[in-house]
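Visitor: sequence and predicted structure, then a few things I'm wondering about:
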Amino acid sequence: MAPSYNIRPENTLRRAEDLIAVDQKEAALQTLYDFITSKRIRSVAPLDLEPIALLFVELGVDLRSGKLVKDGLHQYKKNVQSNDSGLESVETVVKKFLEKAEAKLNDAQLKANDVAATLEAEAAQLEADDEDEDDENRQIVVSPEDVLMSSVSTDDTKDRSDRELVVPWLKFLWEAYRTVLDILRNNSKLEVGYAAVVSQAFGFCVKYNRKTEFKRLCEMLRTHLQTVTQKSAVKHQIENPIDLSDPDTLQRYLETRFNQLNVSVRLELWQESFRTVEDVHTLMTISKRQPKPSMMVNYYDNLAKIFNVSDNRLFHAAARQKFFSLFVQSPIATDEELKHYASMQLLSVLSVPVASSSKVDDFAKRKDNRLSMLLNLSKVPTRESLLTQVASRNVLSIVDPALAKLYELMEKDLHPISFASQAKDIFAFIESNKEFHMYIKPLTSVILDKLFEQMSEVYETVKLDFLVKLSTFEGQFKLSPIEIESRLLAAASNNLLSVKIDHEAKVVSFKTDTLENSLLSSIPLNVSSKIQYTPTEIIRTQLSSLANTLRESVMLIDPLASENEKTLKQKVSMRANAEFAEERQEVLDRALLLENRMKEVAEIKRRDEEAATKARYEKLAAVKKAEQERIEQETAKRLEEKRRKELEAIQKAEKKKLLNEINAKGIIKVDMDDIENLDGRKLQKMQIEKLEQDRKALEERIEATAKRFDYLERAQRRYELPMLQEDAEAQKGREMEVYEEMKQKLIANAKKEHEEALKIKHRLTRLIPDYEAFVGQKEQALWEEYEKKAAEAKEKLEAAKKQRIAEFIAKKKAEFEEQQKSLAQAEERLQKEAAEWEAKMSNLKYADKLKLKRAGQWPPVPPAHLQKYIKKEIK
């Protein structure tokens, strides 16, 4: 049975082309959509369906029917994916869809440029004409539309033309990318095409600076990846699942995320860049294959840019260090590039603050550990560790000599008075390179911190104007006096130094009294480190040094005083420790109570803020929902009206075409003027009535013709009956002769074959005794060989058993001897320790024995493990 009309692709294609020819593209698109979404096409080969799908997407792009194309492509994939070549066809169709959409966008861009150029030329011509006319005769030719547009809009002509012509196609192409990615996602056979489309979408976002669309694209890709990881547990239930354990697949996903990171940095979307870095790190932890060095170089470079924007100097320098350590290994790296990137690494390390606010809270620790993991570091880096790496990896020999000199000035030979003059040329060199400008501000802060710290150890008080003068540099490194003073206070708040500023006397005092020294001594070395003790500090502590010296002299002269002082000190220490423990517990209790109260206040504040935020969001959501419902209702009304008009136009065209077909067939004759009064049912009824009349007339003619043929057939058969009987008898005789001849031939052949078989049997009978004797010999030889090998195997087994038994006995004997030897050595060691203890106790001086007796420790009791070996009692 022939297939029905609706599932024959060529008929549907022809129908759509006919509709396009009469300018009925909407009807053609609907026809193709109905065919593609039909379940009956699942049995049709994808190669036959592909031309229809290609025409469908072309019409969809021309008419900008994105939703219809999206649904049609999803249904097309569902219908053909069970076929071997179905997914290849899907990939071909979606590529054509994107190519067509991109071509439309390019055409719109060219058209908008032409329109803008034409309008600008007309405006220039009008201005030229106005300049040629006299002031009295000059007329301003401005239309009312131009006046109204200029009053409500500040856009120029090109912006308006772009908004009218280009923006709709931009939105359509973006939706096309989303549709295609949704179709190609999470299918191992389509992952290559998926990666290519993602790359195209990234290029679209960069070319047209679509930041919002890029954020949505990243969220979409992140959702797709989460879907892959969530479905990994049930991948056996999914057709063609993505397998992230496959190295090629994981490498492809990594390349996509690296490309995404590059685009996000290029668009300066730093939060999205950081999320992408986390995605890349997650994939790298899954991957068993190390990414390409070029990718990792790009990864660390982008991380450094992200940390620079977030003003995280420490991790920016760590990222620069990881970048340079990989870049050095590149075989194509030139000396200039190595010098440039080494200089950037050194500047980034020098720009790390000397001291920052103490980060002891868990959040800061978790954050630093998280950032360290992103850099593949085993621990959180510090400024000292980064400087150590710079020195150990010979970076100073690669960098520019001016920067190497800056390193020497800052880290080894910092003189506050001469630093500005020594660093003048270095600062000019840094300012001459635009890529070094990002380090000017943090480098200035670090230099000032070190300069203030050095001055605090050289001076006790200093004029504020003098300090500002020493801290003022040239060029972009120059700060105002207020900024310098703020930097000084910041250094004090970071525990770099202790300072007081007297604005009335314009004096800066670096105070370091005894109490403050004790406080500073509790600060870690990396926060507060003194280069040397100044003469001022030495004079301030001379009295305490003299007291310590006198006390030591008294202890040497009078040992009993030393004993009394030690006893008194022990009592005081015990009492102080007891009071300190109580006071410490009270402080901890107060701190805990204060912390709990602060947490309660913060929780109440957070709840209030959450409630206010929730109410605000609910209100906004309600307003947005109402507005959305209104827009949807208006859109639905417009779509319904448009659909009704399109349906009326299609029905009218169908009526017209049907009338033409009816008139062309000549069944009935209908006047074209009556098309409004006729509908499909009336036309069908008129055709049916005409066809019924024709059918009845045809049946009458057929019945008369059948009667005539019946009479002629009966007469012909009566006339030929005797002839047929004679022919049958003759045929029977001929067939009997052939039968007898074939029978004789078969009998003769059978006899001949039987005689030949008997001859072969008699000839082979003589060989049977020899055959049986040969077989018997072979069996006897095989049996003897088997018995021999069995005996040998048995002997080897017995020998192996004896050897194992001997080895076991020898092993146990050796272990026993070793144990006895160890016991003897332990016994000897204990006897030796006991003898040494006896000798030590016997040789004690009388004063020592007296001390032990006063302490209740005489006579001495030997240790428990030596009591067995003590020969005499110590008295």
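Guide: Thanks, I have the structure now. No experiment lies behind these values; they were computed from the predicted model shown. Residues are numbered from 1 along each chain as shown.

Visitor: make it CA atoms for all contacts and neighbour counts henceforth
Guide: Noted.

Visitor: which secondary structure element is home to the residue located most distally from the centre of the chain?
Guide: Using C-alpha atoms, centre = their mean, the residue of the chain lying farthest from its centre is Pro722. It sits 95.7 Å away. Assigned by DSSP states H and E, Pro722 belongs to helix 680-765.

Visitor: and that helix, what does it pack onto?
Guide: Helices and strands touching helix 680-765, as assessed by 3 or more C-alpha pairs under 8 Å, 6 or more residues apart in numbering; DSSP states H and E, are absent.

Visitor: then this one, side by side with the first:
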Amino acid sequence: MRANYHQSQKPEAALQRAHEFISVGKQRDALQNLYDLIKGRRQKQWSQIHEQIMLKYVELCVSLRNSTVAKDGLYQYKMLTQQVAVKSLETVFSALLTLAEKKTLEAQKSSIEKMEEIDDLDVADTPENLLLSVVSGAVPQDRMDRTVLSPWLRFQWDTYRNCLDLLRNNVYVEQIYHNFARQSFAFCLRYKRRNEFRKLSDMLRLHLTQVQKAQQAQTIPAHAVKLTNIDSLTLMLETRLCQLDTAINMELWQEAYKTAEDLHNLMQIGKDKKIAKPSSYANYYDKIALVFWKGGNTLFHAASLLQKFNIHKDMKKQFTGEEATDQATKVLLATLSIPDGAERPSILTKHLDIEEQHIANTRILSALLRMPIIPTRDGILKEIARLNIPEIAAPEVFKLYKSIEFNFDPLHIAVNVQEMLLEVEQLGEKLGYCEYGQYSNSIKKTVAAKIVKQISSIYESITLERLSEIIPFYDRMHLEQFLVDICKQNLVSAHIDHCRNCIYFGHVDSLLASELESENGNISEISKIKTHVSSFYSILQDAHLDIDQSLVKELQEKLARQIKIYLSHKDGDFERILGRRKRIELYKENTELMKKEKLFQSQMLANKQEEKRRTEEYKKLMEENKENEQHRKLAEQVEIQRKVAADRLKKLKSQPLYEMLVKELGEEAVEKMDLQQFTREKLKILDKERKEQQNKLLQQEKKFDYYVRAIHLEEMLVLKELSDERQTSAPALFDQYETRRIDEV
């Protein structure tokens, strides 16, 4: 009975009744009253009163913190207004978000709870946390304050999520969708909601996937967002740029990288339409350069800044002045911070046999930067030289560039570079560019590796104390760690002798030589320099021995002692070396066998996977054929039903009851009825007419009865008068009759 009442009541009456409920403190009843009205089937045409109802509705939902009921009501209102009153829809959604934000701010002011203490808004308080709060000894007021902010944050998060879910993939409300998405990013940033930002990013990524799938469907809904629309793609790009900026501000570098991939994919979709402005590309390269820097990928960081420099150079015909100097300085510093061999796979990558995956990953990163080939350090250096970037950069950085790339002075370059880096940092502080100082450690590491390589081309060995003086960037422990790292990267070949406190360059055994050195028999220029220096040292040593004969005698005695020691250990050393050689050969054979076995297993696995793929593809093809056949038959049945329904509708329109049903239920509802529904509605109308006719006859019968009774009452009065007259005139009439009778006799 209550439902029928709510369905029949008018919107104005429902709003008035809601106000009455609120005035007596029954907010839940007021919300239920408005909810029943909104869910009613009679609300088919929008009017201004509906907006007032929805504003009161969302206000009650916020007061009661009921996000589920709010979502249901907003869905109904969206279906009512998305084509006729988009502005009203935006007003209602904005009112909901504004009220939720206001309540959250009020709760934040009155709560002592910290944002970082709330891990996940989708997960309620665990039993462990509740038990801990009880046994922690906190006062009741303290525990109460800690439960003030969490529910409102959770409600606001649910509100943003529900709004985005309701507005997704709808061209009528596309602008509202993107506005609310950017507001949700601001919410995550303001309240430091890292988990919610990840979920929000996944949600937007899912919405984009659904848009792409909808484009591939056979029938595209009229309200669907189309990726061929320039305005839609522009809105998506702007939202993703805001998302990337938020991820960087929250230091969520993994999400920032995923967002950069999404941006790249959107740019690829719209590259033919040229929707992305050069300024957007420059902003994109700036953000992704920061992501690469935080990820420790200096190579692609420098490549990103170089792409940004090219964009700015193409945008502005006269790209000069402070801006050009600043960008050129950053590009040059980033390039100098790239270590040698940064583009090559690491030793661990080679040992794990994932070089192909490494190459594929670098190609993906190159595609993100719109580069046709994988960048290298030498390639970037050639490109910046072609663009005259060193000359455009700051003089301090240009001086640093020349010292590192063109001077061969391994004994003094570290001190000079340290002074130059200090000047660069001071320049950055003076101009307000704090990014200059962030490259110091990377450049020092690159310079240190360059120094060790140059020293290894001149010296066979050097003491660690002397090397520490040459490279003042590290202490003793970090210096040894640095030497181990560059040896692992195959930048130099060396080993540390802790007994003699020195480092030896080159391999002690030719079997341990790296593949790069064993494959190429040609002697490099550095090796030639090393040979000449060694020969010159030998000549000087021979001349010294000719001059000082006492030294010759001492050396001969030392040689005799060493020969004696050698003869005593010769057999053992020979067996040890021979055994070591055999172990190495056996290791190589076993490694080769393992590689062959692994290759065979991988081929077998690939064959099985290919066979499985073909089987699944055949099975899928058969299922698709079967499904297509079912769809065809279903389409034929639907077409037959449509024709039958059309014929039925044509016949129904000729009946007089059709117009009555249209007036009662609406033309759209009548056209959707089948024969049984039409018959039921027809019987309802006939039964209703019969009842109305019976009521009319009953009313007429009652009226006639009253009329007859009234006539009888009046007739009785007349008859009484006649009776009285007859009684009065009866004696006279009798006398007349008797007189006449007597006369006749």
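Guide: Cool, got the structure. None of these values were measured; they are calculated from a predicted model.

Visitor: can you give me the TM-score here?
Guide: Between these two chains, after superposing, the TM-score reads 0.64 (TM-score structural alignment, normalised by the length of the second structure); 536 aligned residues with a C-alpha RMSD of 4.2 Å.

Visitor: ok, the spatially most central residue of the first structure - contacts?
Guide: For the first structure, the residue nearest the mean C-alpha position is Asp279 (2.9 Å; C-alpha atoms, centre = their mean). The contact partners of Asp279 of the first structure, by C-alpha atoms under 8 Å, 6 or more residues apart in numbering, come to Arg257.

Visitor: how near is it to Leu68 of the first structure?
Guide: 34 Å (C-alpha to C-alpha, to the nearest Å).

Visitor: ditto for Arg370 of the first structure
Guide: For Arg370 of the first structure, the distance to Leu68 of the first structure - C-alpha to C-alpha - is 45 Å.

Visitor: for Leu620 of the first structure, same thing?
Guide: Applying C-alpha to C-alpha to Leu620 of the first structure and Leu68 of the first structure gives a distance of 32 Å.

Visitor: neighbour count: these two, which is higher?
Guide: The neighbour comparison of Leu620 of the first structure against Leu68 (other C-alpha atoms under 10 Å) goes to Leu68, with 15 against 12.

Visitor: show me what that one aligns to in the second structure.
Guide: Matched to the second structure by TM-score structural alignment, Leu68 of the first structure sits across from Val69.

Visitor: correct me if wrong: its match contacts Leu60.
Guide: No: with contact defined as C-alpha atoms under 8 Å, Val69 of the second structure does not reach Leu60; the gap is 10.1 Å.

Visitor: now the strands: where do they sit in the first structure?
Guide: Here the first structure has its strands, by DSSP state E, at 461-463, 500-502, 507-509.

Visitor: mean per-residue distance, the last one versus the second structure.
Guide: If I follow you right, that is strand 507-509 of the first structure. Aligned to the second structure and superposed, strand 507-509 of the first structure gives a mean residue distance of 2.3 Å (mean C-alpha distance after the TM-score superposition for the first structure).

Visitor: give the aligned range of that strand in the second structure.
Guide: On the second structure, the counterpart of strand 507-509 of the first structure by TM-score structural alignment is residues 502-504.

Visitor: measure the residue nearest to Ile53 of the second structure when sequence neighbours are not counted to Gln426 of the second structure for me?
Guide: Closest residue to Ile53 of the second structure apart from its sequence neighbours, by C-alpha to C-alpha, 6 or more residues apart in numbering: Leu15 at 6.1 Å. Leu15 of the second structure sits 68 Å away from Gln426 of the second structure, taking C-alpha to C-alpha as the criterion.

Visitor: compare the two (neighbour count), which wins?
Guide: Leu15 (22 against 16).

Visitor: now which residue in the first structure aligns to that one?
Guide: Aligning on TM-score structural alignment places Leu15 of the second structure opposite Leu13 in the first structure.

Visitor: then Leu336 of the second structure?
Guide: Counting by TM-score structural alignment, Leu336 of the second structure lines up with Leu350 in the first structure.

Visitor: that match: how many residues sit nearby?
Guide: Counted with other C-alpha under 10 Å, the neighbours of Leu350 of the first structure add up to 25.

Visitor: so the residue nearest to Ile53 of the second structure versus Ser47 of the second structure, what's the distance?
Guide: Taking C-alpha to C-alpha, one finds Leu15 of the second structure at 13 Å from Ser47 of the second structure.

Visitor: now do the helices in the stretch 251-400 of the second structure.
Guide: For the stretch 251-400 of the second structure, helices defined by DSSP state H, counting those that start in this stretch occupy the ranges 253-269, 278-294, 298-315, 322-336, 347-351, 355-368, 377-386, 389-392, 395-406.

Visitor: nearest residue to the match of Leu336 of the second structure other than its sequence neighbours?
Guide: Distances taken as C-alpha to C-alpha, 6+ apart put Leu443 closest to Leu350 of the first structure, at 6.7 Å, once the chain neighbours are dropped.

Visitor: correct me if wrong: that neighbour contacts Val354.
Guide: No: using C-alpha under 8 Å, Leu443 of the first structure is not in contact with Val354; the gap is 10.6 Å.

Visitor: to Ile183 of the first structure, which of the strands of the first structure lies closest?
Guide: Comparing these against Ile183 of the first structure with C-alpha to C-alpha, the closest turns out to be strand 500-502 (68.6 Å).

Visitor: for that closest one, give me the average deviation versus the second structure.
Guide: The superposed strand 500-502 of the first structure is, by mean C-alpha distance after the TM-score superposition for the first structure, a mean 2.3 Å from where its aligned residues fall in the second structure.

Visitor: which strands and helices lie in contact with that strand?
Guide: Using 3+ C-alpha pairs under 8 Å, 6+ apart, the elements in contact with strand 500-502 of the first structure are strand 507-509.

Visitor: got the contact list for the strand it packs on?
Guide: Contacts to strand 507-509 of the first structure, defined as C-alpha under 8 Å, 6+ apart, come from residues 460-464, 499-502.

Visitor: ok, stretch 84-101 of the first structure next?
Guide: For stretch 84-101 of the first structure, using C-alpha under 8 Å, 6+ apart, the contacting residues are 46-47, 50, 53-54, 57-58, 61, 73, 76-77, 80-81, 169, 172-173, 176-177, 180, 184, 189-190, 193.

Visitor: filter those residues to the buried ones?
Guide: For those, a burial check counting by 16 or more other C-alpha atoms under 10 Å picks out 46, 50, 53-54, 57-58, 61, 73, 76-77, 80-81, 169, 172-173, 176-177, 180, 184, 189-190, 193.

Visitor: with that, I have no additional questions.
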